[in-house]
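> Sharing a sequence plus its predicted fold:
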Amino acid sequence: MSQLLVYQSLWAAERRTPGVPEPSYDEIFDTVKAAGFDGLSVDLGALPLPAAEAVIPQFARTGLRGGVTAFARSIEDIRPSIAFAKAIGAPFVVVVGQVMPVTIAGMIPVIRAWLDIAGAEGMPLQFETHRGCITNDLYIALQLLDAIPEMRMACDLSHYVVDRELYLPLSPDIAAQFDRVLQRCDSFQGRVASGQQIQLPLHFPLTQRWLDLFTGWWRDGFRHWRARHGADEDCVFLCELGPREYAMTGADGLEFSDRWVEAQQLRALAQTLWSETA
């Protein structure tokens, strides 16, 4: 039977708090494991590959499953990320493609070239709904999905909420466009945004209506995922609450919320939604 596997992000485990030392990799992996997360994902944009290789033994030591986000700056740049993914047992590589042609016609061969390499390497790719990359915009993503039927997405819709500067309630047309993306998403990421902020503290009263929006998207995304996948496949939900400057801070540089507590809240929410869509 399919399971929901909830990961924590290594990047999200960074404290970046003035005067507070960063935890060791041993401490991060042990804390994530003890909290009951299924895996830990390595963002190769935040941690360069040579440094990331130092965490490879931690996966075997703790039994945590691996995840990888690759920031490929050329066509061939995807290969080292795939090799790293294999080394930590990641089921797929999430791509934030840094090759960014201006036109859709220029983007299509780039996406297909990455897919060809991944196919030869036996590693599935998912293209993240992310700003500042080849899938920068909701409208671009929709055109790419139409042009490349085999293209799969990693769903972090916080980027498109900010990029489109959304206001609530969503119009039926905008809601339908987001649903088209959700129908092609093979994994999901936990972060709540508004039309002006990429990462909202979950306990702020004004966050609630945005949390309701994302909760509906994740529920719909899980339903779409279950309709496409077999009973022997597992779905990944990544809690990726980034440190400052993703996290909102006061004038003192301290964050308004506890990201570790919120990651566990998002995990519980995702597990509830997964059960509801069974």
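It's in.

> use CA for all of it now, contacts and neighbours both
Noted.

> ranges for the strands of the protein?
Using DSSP state E, the strands found in the chain span residues 4-9, 39-43, 65-70, 93-95, 125-128, 153-155, 185-190, 235-239.

> name the helices or strands packed onto the third one?
So that's strand 65-70. strand 39-43, helix 78-87, strand 93-95 (3 or more C-alpha pairs under 8 Å, 6 or more residues apart in numbering; DSSP states H and E).

> and if you look at the fourth one?
Using 3+ C-alpha pairs under 8 Å, 6+ apart, the elements in contact with strand 93-95 are strand 65-70, helix 78-87, strand 125-128.

> Asn136: what's it in contact with?
Asn136 makes contact with Thr129, His130, Tyr160 under the criterion C-alpha atoms under 8 Å, 6 or more residues apart in numbering.

> Same check on His130?
Val96, Asn136, Asp137, Asp156, Leu157, His159, Tyr160.

> how about 7 Å then?
When contacts are counted by C-alpha atoms under 7 Å, 6 or more residues apart in numbering, His130 touches Val96, Asn136, Asp156, His159.

> Which of those are buried? Put it as a PyMOL command.
Restricted to the buried members of those, where burial is judged by 16 or more other C-alpha atoms under 10 Å, the PyMOL selection command reads as follows:
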select buried, resi 96+136+156+159
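
> Filter the contacts of His130 down to the ones in helices?
With helices defined by DSSP state H, the entries of those inside them are His159.

> Export the contacts of His130 as JSON lines, with columns for distance to Pro124.
As requested, the contacts of His130 are exported to JSON lines (distance: C-alpha to C-alpha, whole Å):
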{"residue": "Val96", "distance to Pro124": "14"}
{"residue": "Asn136", "distance to Pro124": "21"}
{"residue": "Asp156", "distance to Pro124": "18"}
{"residue": "His159", "distance to Pro124": "22"}
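
> now, which of the contacts of His130 sits nearest Phe188?
Asp156 (6.3 Å; C-alpha to C-alpha).

> Can you tell me the closest non-neighbouring residue to the closest one?
Once its chain neighbours are removed from consideration, Asp156 has its nearest residue in Gln189; the separation is 5.0 Å (C-alpha to C-alpha, 6 or more residues apart in numbering).

> Next up, a structure to set beside the first:
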Amino acid sequence: MATNNYHLNDGSSLAPRLELQQSWWAMIGLGENGREWTMEEKFEQIAAAGFTGISATMPAEQDYAEWHRLLDKYQFTFSTVAFPSSKSDMRDILDTVKQFGRVQYINSQVMDSFVVGDEAVQLLQDLLEASNEAGIPHFIETHRGRITQDLLRTTDYVRALPQLQLIIDLSHYIVAGELDGGVGSRAEAEFNVLLERTAGIHARISNGEQVQIDIGKSGKHQMVENFKRWWRKGMQNWYANAVPGDILSFVPELGPPGYAITRLDENGREIETTDRWQQALLLKQIAEELWQEVVAEAANKNAVR
């Protein structure tokens, strides 16, 4: 594992690679015939779909043994989502991570959206220093309702903190800024600032009004090409600086209601309007295709030199 928190590396001589993890939060409510899958059935489905890991909040201590059993059985990696608001919080999180012992990296949604300016920069620096001291890779997610509430303040953080690496989820900025198909050059330029610091990608597609939209069975929604462009750019930036053993994480993160759009059925029950699991598999497929393009493009450039 990496000895600093600036990138994710497993210490091997393997070529830089894409790690496809599934969000555990995104598995809430999924199942068949009106019954939610059990924990192990969810692991089975994730493995059968070709994912190699899970992204989740830290399990309760009494559940450690079952999580370890299933992670071992399916040979999954595990990354965790944290919500620190101080350096003290971060140290507590790091203690829990060390106790669990299986965490590949920490993805922080830093609290909260009312922390701005120099105070925010200092907090981010403190959190990164704490995880760096612990030797655990730690990245900050671009997320609404957090310290990364909006696009412009987050690009300010990136410019102020050279060590800051991001879990990219641009769905939050598209919906927060009401940026639909006409994203515009100014937003694109700010997105590029963030994409230069790509350490991982959370996949969800939004439009200017809804944070999680249905992209259809074949991904032909008008916003898909925008997100594919951004994900490809993030992958390219990451790959250009990668060394053997480096890992880029890609996580489809399609939330349950109320992220998922719902309607009432004839019996007054709230049901989702889309097949969230199939949508996740489509996002995984898109990621695999983009990654192949990025690797092939880099190989062609090297061949020409």
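Cool, the structure landed. In this text, all values refer to a predicted model and were calculated from it rather than measured experimentally.

> picking up where we left off before, now the helices and strands packed on strand 93-95 of the first structure in TSV, with distance to Ala54 of the first structure?
As requested, those are exported to TSV (distance: least, C-alpha to C-alpha, whole Å):
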stretch	distance to Ala54 of the first structure
strand 65-70	14
helix 78-87	11
strand 125-128	23
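
> and of those, who's closest to Asp258 of the first structure?
For those, distance to Asp258 of the first structure was read as C-alpha to C-alpha. The smallest value, 23.2 Å, belongs to strand 65-70.

> now the closest one: which residue numbers in the second structure?
Under TM-score structural alignment, strand 65-70 of the first structure corresponds to residues 77-82 of the second structure.

> In CSV: the helices and strands packed on strand 93-95 of the first structure, plus distance to Arg259 of the first structure and mean neighbour count.
Converted to CSV, those look like this (distance: least, C-alpha to C-alpha, whole Å; neighbours: other C-alpha atoms under 10 Å):
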stretch, distance to Arg259 of the first structure, mean neighbour count
strand 65-70, 20, 24
helix 78-87, 26, 19
strand 125-128, 22, 25
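
> Would you point out which residue is most central in the first structure?
Centroid check for the first structure by C-alpha atoms, centre = their mean gives Gln189 as the closest residue, at 4.0 Å.

> That one reaches Cys235, doesn't it?
No. Counting by C-alpha atoms under 7 Å, Gln189 of the first structure stays clear of Cys235, with 11.1 Å between them.

> tell me which residues of stretch 161-179 of the second structure are tucked away?
By neighbour count on 16+ other C-alpha under 10 Å, the buried set for stretch 161-179 of the second structure is 163-176, 178-179.

> measure Phe114 of the second structure to Asn241 of the second structure for me?
34 Å (C-alpha to C-alpha, to the nearest Å).

> Which of those two has more residues huddled nearby?
Phe114 (12 against 9; other C-alpha atoms under 10 Å).

> what's the nearest residue to that one if we skip its chain neighbours?
Taking C-alpha to C-alpha, 6+ apart, and ignoring the residues beside it in sequence, Phe114 of the second structure has Ile147 as its nearest neighbour in space, at 7.0 Å.

> Now for that neighbour: which residues touch it?
Neighbouring residues of Ile147 of the second structure by C-alpha under 7 Å, 6+ apart: Val110, Met111, Asp112, Ser113, Val115, Val116, Ala120.

> same deal with Asp26 of the first structure?
The neighbourhood of Asp26 of the first structure, defined by C-alpha under 7 Å, 6+ apart, contains no residues.

> what do we get in the second structure for it?
In the second structure, the position corresponding to Asp26 of the first structure is occupied by Glu40, as judged by TM-score structural alignment.

> The residue nearest to the centre of the first structure -> the second structure?
With TM-score structural alignment as the criterion, Gln189 of the first structure matches His202.

> and if you look at Tyr160 of the first structure?
For Tyr160 of the first structure, the equivalent position in the second structure is taken to be Tyr173, counting by TM-score structural alignment.

> any idea how far Tyr105 of the second structure is from its match?
In this structure, Tyr173 of the second structure lies at 24 Å from Tyr105 of the second structure, with C-alpha to C-alpha as the measure.

> Would you map the helices across the first structure?
Under the criterion DSSP H, the first structure contains helices at 25-34, 49-52, 56-62, 78-87, 104-121, 138-147, 158-163, 172-182, 208-228, 259-276.

> what comes into contact with stretch 19-30 of the second structure?
The list of residues contacting stretch 19-30 of the second structure from outside it, by C-alpha under 7 Å, 6+ apart, reads 36-37, 51-56, 247-256.

> switch to 8 Å and redo it
For stretch 19-30 of the second structure, the surrounding residues in contact (C-alpha under 8 Å, 6+ apart) are 36-37, 42, 46, 51-56, 77, 247-256, 276-277, 284.

> Show me which of these are buried.
Going by neighbour count (16+ other C-alpha under 10 Å), those have 37, 42, 46, 51-56, 77, 247-256, 276-277, 284 buried.

> Give me the neighbour count for the equivalent of Glu225 of the second structure over in the first structure.
For Glu225 of the second structure, the aligned position in the first structure is Asp212, judged by TM-score structural alignment. The local packing of Asp212 of the first structure (other C-alpha under 10 Å) involves 12 other residues.

> so who does Val295 of the second structure touch?
Taking C-alpha under 8 Å, 6+ apart as the criterion, Val295 of the second structure is in contact with Tyr239.

> no wait, Leu202 of the first structure
The neighbours of Leu202 of the first structure, taking C-alpha under 8 Å, 6+ apart as the test, are Val192, Gln208, Leu211, Ser257, Glu262.
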